[in-house]
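Participant: coordinates for the following, if possible.
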Amino acid sequence: MPVPPPTLVQPASAPQPAAKRRRLWWHRLILGLWYRPVEVLDEARDRGAWSAAVLLTLVGGALGLLASKSFRSQWATGPLEVVWQLAGLTEAGVLVASLGLGLVTHAIARTLGGNGRLRPTVSLFIVVFWVTDLPRLALSFLLPADHPFAQAVSLTTWGFGCALAVLLIRGQHHLPTLRSVGAVAVQMLASLALLKLGPIG
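Facilitator: Have a look, this model is predicted:
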């Protein structure tokens, strides 16, 4: 009985199930941005991080409020109902402002040709913004905003935040570096003028 010639067509292998993505916990995201930012931003690509974004915004707003001398004096002398209302309004305002920064960043990136999704871009931009601002906020309890060392820390962390924001937009929206810089430039310059440097002179 003749043996049939071997076939050159191999049977199709069964498709392998896609590996399940590991959940990116907020504490890994927040801490990882400081010592392995490229890896963390790559792992966070196309993921929302709203819990971390809201947590950092509330913590940042609370630290900024507590560091204010006028708020502390009002806490010591004024009625507590007014103080709590002021704190609530401040936190709400910080949340709205942070969301606005993220939305503007996403809109500019899409205008420049990006194709990223809204939810990951906005939430991760808020995380990057407040993670890099935490050292300045912590230092504001010890030194005035116009102290040279405080301003040096503010400039350093602001520069680090700019670099992380550019990496974020480049990865989320698949934009070249120069366009990514353009997408975050206005927001980061506004934060430098309004938040990080404080009064000079």
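Participant: going by C-alpha atoms from here, please, whenever you check contacts or count neighbours.
Facilitator: OK.
Participant: so which elements touch the helix or strand harbouring residue 98?
Facilitator: Under the criterion of DSSP states H and E, residue 98 resides in helix 80-111. Helix 80-111 sits against helix 50-66, helix 69-77, helix 118-131, helix 148-173, helix 177-191, with contacts defined as 3 or more CA pairs under 8 Å, 6 or more residues apart in numbering; DSSP states H and E.
Participant: what's the angle from it to helix 118-131?
Facilitator: 120 degrees (axes from the mean of the first three to the mean of the last three CA atoms, to 10 degrees).
Participant: export the helices and strands packed on helix 80-111 as TSV, with columns for mean neighbour count.
Facilitator: As requested, the helices and strands packed on helix 80-111 are exported to TSV (neighbours: other CA atoms under 10 Å):
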stretch	mean neighbour count
helix 50-66	19
helix 69-77	13
helix 118-131	24
helix 148-173	20
helix 177-191	18
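Participant: out of those helices, flag the one nearest residue 142.
Facilitator: Comparing these against residue 142 with CA to CA, the closest turns out to be helix 148-173 (9.1 Å).
Participant: mind giving me the packing neighbours of the closest one?
Facilitator: Using 3+ CA pairs under 8 Å, 6+ apart, helix 148-173 is in contact with helix 37-43, helix 80-111, helix 118-131, helix 134-139, helix 177-191.
Participant: buried ones in the fourth one?
Facilitator: When you say that, I think you mean helix 134-139. By neighbour count on 16 or more other CA atoms under 10 Å, the buried set for helix 134-139 is 134, 136, 137, 139.
Participant: list the contacts of residue 155.
Facilitator: 192, 196, 197 (CA atoms under 8 Å, 6 or more residues apart in numbering).
Participant: and which of these is nearest to residue 63?
Facilitator: residue 196 (13.4 Å).
Participant: and for the closest one, the neighbour number?
Facilitator: By other CA atoms under 10 Å, the residues close to residue 196 number 21.
Participant: that one contacts residue 158, correct?
Facilitator: Yes - with contact defined as CA atoms under 8 Å, residue 196 counts as touching residue 158 (7.5 Å).
Participant: one more, please, to line up against the first structure:
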Amino acid sequence: MAGFRIGRGRGNNRPPQQPQQAPPPPYGPSQGQYGGGQAAPSYPPQQQWPPSGGRPGGHSGGHQQARAPHGEPEYFGGDHHAAGDPYANNPGHTRAFSINEDPYGDAATYHAGSASVPAGPRLHWKELLSGIVLRPGATFLQMRDHPVWGPALTITFLYGLLAIFGFDQTRDEAIKAPFTTALTSVMITGVAFVIGSLILGAVTHTLARQLGGDGAWQPTVGLSMLIMSLTDAPRLVFAMFLGGDNSLVQVVGWATWLAAGALFTSMVSKSHDLPWPKALGASAIQLIALLSIIKLGTI
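Facilitator: Predicted coordinates for the structure are as follows:
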């Protein structure tokens, strides 16, 4: 009972609580210091909101937007790119973005050699072969991320089977030899051309990467094999009937060799994003080998 009385006494003798003082205004002194009842200026000046679309707490496009006081973070729902928002992208305000949205611009920049972003759909082998001859630039760009092993191995092997008849000496030996011996020589030549073109294509790809290219090796090697075989096909056709030493065959050989250089340069440039001087330099070894082995027959 004594403790109860003491508690009551303390509660009864407690002085009345003073009312809490209002916090000072955030921008400058109180209104009385300006005299004459003049209101203190407000910094920054209050924004006049439009009647609809950008009003805090209103509706714009079916989505409600909540406006926090000045200086507080703001969170937007729905269409946060509304044109009526005067504080968007200003200091002290937070702008919300959707998942996978790039606030700094378009991030869909293509990188060479990236298999996840192909330059175009895979071409049928007929369209591929005709495209290398008729529209090489667009074809190389479209096939820069697609392997072409099927057409490359087939065309190169068929070219190798006939290449033995493009030289006078080897053609005479194959004709005079027994059938089994001639067939063996033809098959060996076909396989040798496939292996040789694979090695030369790999060398071209390696040089392109050393010069700053970033293309994939399978399209580069496959396309180089096709270029090597297709460009020499006209010379081989004339050489089979006229002989390798014929003047017309020599002229056609040099013309097709120059065409091969242009196609190699275009292919490496499109596949590895290299300027044409570097692309030509990356193809130099393969071009020299093509000239020495096939065009001139010196090796």
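Participant: would you pull the TM-score for this pair?
Facilitator: The TM-score (TM-score structural alignment, normalised by the length of the first structure) is 0.85; 196 aligned residues with a CA RMSD of 2.8 Å.
Participant: stretch 117-126 of the first structure aligns to what range in the second structure?
Facilitator: Alignment of stretch 117-126 of the first structure against the second structure: residues 216-225, by TM-score structural alignment.
Participant: right, I mislabeled it, should have said stretch 143-157 of the first structure
Facilitator: Going by TM-score structural alignment: stretch 143-157 of the first structure matches residues 242-256.
Participant: how much space separates residue 230 of the second structure from residue 179 of the second structure?
Facilitator: 28 Å (CA to CA, to the nearest Å).
Participant: meant to ask about residue 171 of the second structure, not that
Facilitator: Counting by CA to CA, the gap from residue 171 of the second structure to residue 179 of the second structure is 13 Å.
Participant: picking up where we left off before, which of the contacts of residue 155 of the first structure line up with contacts in the second structure?
Facilitator: For the contacts of residue 155 of the first structure, the aligned pairs still in contact in the second structure (both residues aligned by TM-score structural alignment, their matches' CA atoms under 8 Å) are residue 196.
Participant: just the contacts of residue 155 of the first structure now: which is nearest residue 66 of the first structure?
Facilitator: residue 196 (15.8 Å).
Participant: what residue of the second structure matches up with the closest one?
Facilitator: In the second structure, residue 196 of the first structure lands on residue 295 (TM-score structural alignment).
Participant: can you tell me how far the closest residue to residue 65 of the first structure other than its chain neighbours is from residue 146 of the first structure?
Facilitator: Once flanking residues are discounted, residue 65 of the first structure sits nearest to residue 71: 6.6 Å by CA to CA, 6 or more residues apart in numbering. Going from residue 71 of the first structure to residue 146 of the first structure by CA to CA gives 19 Å.
Participant: do the same with residue 27 of the first structure
Facilitator: If you go by CA to CA, the gap between residue 27 of the first structure and residue 146 of the first structure works out to 31 Å.
Participant: more neighbours: those two, which one.
Facilitator: residue 146 (15 against 10).
Participant: for the more buried one, helix, strand, or coil?
Facilitator: Counting by DSSP: H, G, I helix; E, B strand; the rest coil, the backbone at residue 146 of the first structure sits in coil.
Participant: what separation do you get for it and residue 160 of the first structure?
Facilitator: 20 Å.
Participant: try residue 177 of the first structure
Facilitator: If you go by CA to CA, the gap between residue 177 of the first structure and residue 160 of the first structure works out to 15 Å.
Participant: just to revisit the earlier point, if we go by neighbour counts, what in the helix holding residue 98 of the first structure is buried?
Facilitator: 83, 87, 90-91, 94-95, 98-99, 101-110.
Participant: what's near enough to touch the nearest residue in space to residue 129 of the first structure that is not next to it in sequence?
Facilitator: Leaving aside its chain neighbours, residue 129 of the first structure sits nearest to residue 161 (6.3 Å; criterion: CA to CA, 6+ apart). Counting by CA under 8 Å, 6+ apart, residue 161 of the first structure makes contact with 128, 129, 132, 133.
Participant: try 10 Å this time
Facilitator: 33, 125, 128, 129, 130, 131, 132, 133, 155, 167, 188 (CA atoms under 10 Å, 6 or more residues apart in numbering).
Participant: ditto for residue 182 of the second structure
Facilitator: 171, 173, 174, 175, 176, 188.
Participant: for these, which two are the farthest from each other?
Facilitator: 176 and 188 (17.5 Å).
Participant: quick one: stretch 6-16 of the first structure to chain centroid distance?
Facilitator: On the basis of CA atoms, centre = their mean, to the nearest Å, stretch 6-16 of the first structure sits 47 Å off its chain's mean C-alpha point.
Participant: would you mark the buried spots in it?
Facilitator: Quick answer for stretch 6-16 of the first structure: no buried residues (16+ other CA under 10 Å).
Participant: residue 144 of the second structure reaches residue 218, doesn't it?
Facilitator: Yes - counting by CA atoms under 10 Å, residue 144 of the second structure touches residue 218, with 9.1 Å between them.
Participant: helix or strand for the aligned partner of residue 9 of the first structure in the second structure, just tell me which one.
Facilitator: Residue 9 of the first structure maps onto residue 80 in the second structure, with residues paired by TM-score structural alignment. Under the criterion DSSP H and E, no helix or strand holds residue 80 of the second structure.
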